[in-house]
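A.B. asks: Return a 3D structure for these sequence lines:
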Amino acid sequence: MGLGAETRHRIARRAALEITDGMVVNLGIGIPTLVADYISSDLHIMLHTENGILGMGGSPREGEEDGNLSNAGGYPVTIKAGASYFDSATAFGIIRKGLLDVTILGALEVSEKGDIANWIVPGKRVPGMGGAIDLAQKAKKVIILMNHTDKYGNPKIVKECSLPLTVKEGAHMIITEKAVFHCADGKLVLKEVMNPYTVEDVLSSTGANVIVDEKVSVFL
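C.D. replies: All right, here's what the predicted structure looks like:
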């Protein structure tokens, strides 16, 4: 089952708390695009897109969309004062140079070691890997936002990924509708649960070895 709009927005709201002043941040397609609407206006940050914007803003009001302004997923966006435009070669140069502080991506699977599989399901049509491999390898911090389970109820956080990998040990953090995990030194640590879920709910729907932090907090 897919996530409802309210739940998707709560995941995005939690992810936005990881963005701090002065960061250059890339937002992937799907739930990550929603993060732009929850970044504090007090922060001086720059949102980067693979299609060539540095200084992207949040979503425009309905009826105020600009057909020439979109993120890498093709959805309408706004820009902030001082934003710049450039070609995709420059956009990827920024990524490959390691200038992104954070990238926030979706995923199909993540392993307990932080391996990420997010670009293809074998046998299914796919438009291409986009910037996933470059982003997951080169950003200083990689945050994954995704459903905790697939539409059949199978865990998406697993011991070993069964799908083709995007990067090995690339994830630093995973945020789902149920929990927040940190990935470090090949271990998966449960740091927070999302209200109304419990630690037991999270562990029973996770297909990986999980270390439960001594002080698991609740995100409302």
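A.B. asks: From here on, just use CA atoms for contacts and neighbour counts.
C.D. replies: Noted.
A.B. asks: can you count the residues close to residue 66?
C.D. replies: By other CA atoms under 10 Å, 11 other residues sit near residue 66.
A.B. asks: which one is it nearest to, not counting chain neighbours?
C.D. replies: Of all residues not flanking residue 66 in the chain, residue 76 sits nearest, at 6.7 Å (CA to CA, 6 or more residues apart in numbering).
A.B. asks: residues touching that neighbour, list them.
C.D. replies: Going by CA atoms under 8 Å, 6 or more residues apart in numbering, residue 76 touches 59, 60, 65, 66, 67, 69, 70.
A.B. asks: quick one: the helices in this protein?
C.D. replies: According to DSSP state H, the chain carries its helices in the segments 5-16, 31-34, 88-96, 132-138, 199-204.
A.B. asks: Let's compare: structure for the following, please.
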Amino acid sequence: MGMGGNIRNLIAKRAAKEIENGMVVNLGIGIPSLVPNHLPDNIHVFFQAENGVLGMASTPRSGEEDANLCNAAGFPVSVQPGASYFDSALAFGMIRKGKLDITILGSLQVSEQGDLANWIVPGKRVPGMGGAMELSQKAKKVIVLMSHTDKNGQSKVVKSCSLPVTTPKCVDIIITDLAVFEITDAGLLLRELMPGVSLEQVKEKTEAPFTLSPAFL
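C.D. replies: Predicted coordinates:
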């Protein structure tokens, strides 16, 4: 059972608040690709895709797509004035050199230590770990957007990952359909609840232990 568009957009909208003017931001596939649609007009950002675009803008309207212009997932994108194109070697040069302020990724699980497990889907053929390993190691800040539970209702915010880990101890912030967590040296910190969600719901659906930020106390 997939998440509805409204919930996906709610998560993307909350993620957009983490972005500041002038940043270089890489967007993963899935919910992260919705983030440009939720940026305020006064925030100017360079969105990077590892297939070789810097300066992506919002999703083009139906009929206005450019067949040659897509993001890393192959979906149509638009570009802002001053955008540039390059090969994927240069795209990864930017990533490895630490030029990205934020990478926003999807994940299958995140542990309370910030371990990222997002590359192997049980029972599915996957092409490999891809850019997630590089992005999650080298970006200055790693934000994960995902549903709080999997299709079986199991928590994706876990004590330790049961799926193969992409990169250990790399995630800074997790934003789900229920809550926003920050990962600190002391473990998971619940920063805020999503609209209409109770603390009890988050406790019930989260396998990993967490503490409350001062806003709750």
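A.B. asks: Mind filtering the contacts of residue 76 of structure 1 down to those shared with structure 2?
C.D. replies: Counting by both residues aligned by TM-score structural alignment, their matches' CA atoms under 8 Å, structure 2 reproduces these contacts from those: 59, 60, 65, 66, 67, 69, 70.
A.B. asks: now, which of the residues you listed sits nearest residue 148 of structure 1?
C.D. replies: Of all these, residue 59 has the smallest distance to residue 148 of structure 1: 25.8 Å, by CA to CA.
A.B. asks: my read: the closest one touches residue 79, true?
C.D. replies: No - here residue 59 of structure 1 lies out of contact with residue 79, judged by CA atoms under 8 Å, at a distance of 9.3 Å.
A.B. asks: now the contacts of residue 76 of structure 1: which count as buried?
C.D. replies: When neighbours are counted using 16 or more other CA atoms under 10 Å, the contacts of residue 76 of structure 1 contain these buried positions: 59, 70.
A.B. asks: ok, the contacts of residue 76 of structure 1 vs residue 149 of structure 1, which is closest?
C.D. replies: When the contacts of residue 76 of structure 1 are compared against residue 149 of structure 1 (criterion: CA to CA), the nearest one is residue 59, at 27.8 Å.
A.B. asks: Residues touching stretch 22-34 of structure 1, excluding its own?
C.D. replies: 8-9, 11-12, 19, 35-36, 43-49, 72-73, 99-106, 145-146.
A.B. asks: Buried among these? Need that as a selection in PyMOL.
C.D. replies: The following PyMOL line selects those of those that are buried, judged by 16+ other CA under 10 Å:
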select buried, resi 8+9+11+12+19+35+36+45+46+47+48+49+72+100+101+102+103+104+105+106+145+146
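A.B. asks: Inside strands: which ones of the contacts of stretch 22-34 of structure 1?
C.D. replies: Using DSSP state E, the members of the contacts of stretch 22-34 of structure 1 that fall in strands are 46, 47, 48, 49, 102, 103, 104, 105, 145.
A.B. asks: For those residues, could you give me JSON lines that also reports distance to residue 191 of structure 1?
C.D. replies: As requested, those are exported to JSON lines (distance: CA to CA, whole Å):
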{"residue": "46", "distance to residue 191 of structure 1": "28"}
{"residue": "47", "distance to residue 191 of structure 1": "27"}
{"residue": "48", "distance to residue 191 of structure 1": "28"}
{"residue": "49", "distance to residue 191 of structure 1": "29"}
{"residue": "102", "distance to residue 191 of structure 1": "19"}
{"residue": "103", "distance to residue 191 of structure 1": "20"}
{"residue": "104", "distance to residue 191 of structure 1": "18"}
{"residue": "105", "distance to residue 191 of structure 1": "19"}
{"residue": "145", "distance to residue 191 of structure 1": "15"}
